[in-house]
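[1] My questions concern the predicted model and sequence given below.
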Amino acid sequence: MRIGELSDRTGTSRRLLRYYEEQRLIVARRSPNGYRDYDEYNVDRVLQIRGLLDAGLPTRIIKQILPCLDKPRVIYFSDATPEMIATLEHERDRMTQRITCLTRNRDAIADYIDAVRSEVRPDVTG
């Protein structure tokens, strides 16, 4: 698929897709006319990248852990430094805290909606 379709399907700007390619987070083949051609798997890959970026991970860490997210999973141990492991542990803990906070906020909003709905009565006109 061309970059425009990948952009539409992932909600990601073409400029950002080119940046992901520059950072070697995604790979495109080049057609004879120079247009980028992306495989179907890049749709999920871009969504994974966006999720990891939203979680606060920098692209340099994302680049290192992306192979671990593939199916079948392939984990590379040769380049795992103590600093990288510490960074990943820190990011994992930060994600866990955000999940806890988001879950608490979601539950509070759901409780609010339930309370409002139970108080709202249909307007009875006579």
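    Right, received. Where do you want to start? Numbers count the residues shown, from 1 in each chain.
[2] use CA for all of it now, contacts and neighbours both
    OK.
[3] Let me know the secondary structure of residue 56.
    Secondary structure assignment for residue 56 (DSSP: H, G, I helix; E, B strand; the rest coil): coil.
[4] Tally up the residues packed near the nearest residue to it once chain neighbours are set aside, please.
    Excluding its sequence neighbours, the residue lying closest to residue 56 (C-alpha to C-alpha, 6 or more residues apart in numbering) is residue 91, at 7.6 Å. Number of residues near residue 91 (other C-alpha atoms under 10 Å) recorded here: 17.
[5] Go ahead and confirm residue 91 touches residue 54.
    No. If you go by C-alpha atoms under 8 Å, residue 91 and residue 54 don't touch, sitting 11.8 Å apart.
[6] just to revisit the earlier point, from residue 32, how far out is the residue nearest to residue 56?
    41 Å (C-alpha to C-alpha, to the nearest Å).
[7] And the strands in this structure?
    29-30, 36-37 (DSSP state E).
[8] So which of these is the most surrounded?
    Burial of the strands of the chain is given as mean neighbour count (mean count of other C-alpha atoms under 10 Å); strand 36-37 ranks first at a mean of 16.
[9] and that strand, how far out from the chain's middle?
    Counting by C-alpha atoms, centre = their mean, to the nearest Å, strand 36-37 is centred 22 Å from the centre of its parent chain.
[10] Pasting the second one now:
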Amino acid sequence: MKIGELAAATDTSVRLLRYYEEQGLLASYRLVSGHRRYDDSAPAAVRRIRGLLDAGLPTRVIRDLLPCVRQDGSVAECQLETLQEHLQGLDDRISALWETRASLAGLISASRANAPTLA
């Protein structure tokens, strides 16, 4: 299929498909004319890539994960540790954000308590 057809089938921009290809996430072949073509499995591959991106994974990690991603989008045992590491990283960042939020909320509260009243 042509890149425009793949873009339409997956609701993904042509530019993004080219980016996926540059990152080694999506394979194409070239015609003698130089035009890209994708095989029939490309729409499913794009959906898997988008699902992994939606999960917050960077393309360098997705490139390593793709061989272990099943048709249904789940990940085989060979890469579960990688996913667990990324989940722990997210949990750590969320915890740090909650601490930062609490500090900011305390600063706002203290500022309001010490603000002069207008009469």
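    All right, it came through fine. These numbers come from a predicted model, not from an experiment.
[11] Any idea what the TM-score is?
    Here the TM-score for the pair of chains, by TM-score structural alignment, normalised by the length of the second structure, is 0.63; 88 aligned residues with a C-alpha RMSD of 2.8 Å.
[12] on that earlier part again, the residue nearest to residue 56 of the first structure -> the second structure?
    Aligned by TM-score structural alignment, residue 91 of the first structure pairs with residue 86 of the second structure.
[13] ok, now residue 51 of the first structure?
    When the second structure is aligned by TM-score structural alignment, the residue opposite residue 51 of the first structure is residue 51.
[14] burial measure for residue 49 of the first structure, as a count.
    Number of residues near residue 49 of the first structure (other C-alpha under 10 Å) recorded here: 20.
[15] wouldn't it be in contact with residue 62 here?
    Yes. Using C-alpha under 8 Å, residue 49 of the first structure is in contact with residue 62, at 7.1 Å.
[16] Need the overlap of contacts for these two.
    Contact criterion C-alpha atoms under 8 Å, 6 or more residues apart in numbering; residues shared by residue 49 of the first structure and residue 62: residue 25.
[17] Now do the helices in the first structure.
    Applying DSSP state H to the first structure gives helices spanning 3-10, 14-22, 41-54, 59-69, 82-119.
[18] Make a markdown table out of those and add distance to residue 75 of the first structure.
    Formatted as a markdown table, the helices of the first structure follow (distance: least, C-alpha to C-alpha, whole Å):
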| stretch | distance to residue 75 of the first structure |
| --- | --- |
| helix 3-10 | 26 |
| helix 14-22 | 21 |
| helix 41-54 | 17 |
| helix 59-69 | 5 |
| helix 82-119 | 13 |
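[19] I figured residue 57 of the first structure was touching residue 92, is that so?
    No. Shown here, residue 57 of the first structure and residue 92 do not form a contact pair, counting by C-alpha under 8 Å, at 9.5 Å.
[20] So residue 64 of the second structure versus residue 49 of the second structure, what's the distance?
    Going from residue 64 of the second structure to residue 49 of the second structure by C-alpha to C-alpha gives 12 Å.
[21] on that earlier part again, residue 57 and residue 92 of the first structure: which is more packed in?
    Neighbour count, other C-alpha under 10 Å: between residue 57 of the first structure and residue 92, residue 57 has more, with 19 against 14.
[22] Tell me which residues touch the more buried one, please.
    Applying C-alpha under 8 Å, 6+ apart to residue 57 of the first structure gives the contacts residue 91.
[23] what's the distance between it and residue 88 of the first structure?
    Residue 57 of the first structure sits 9 Å away from residue 88 of the first structure, going by C-alpha to C-alpha.
[24] ok, so what distance separates the residue nearest the centre of the second structure from residue 60 of the second structure?
    Per C-alpha atoms, centre = their mean, the C-alpha nearest to the average position across the second structure is that of residue 53, at 1.7 Å. Distance of residue 53 of the second structure to residue 60 of the second structure, computed by C-alpha to C-alpha: 11 Å.
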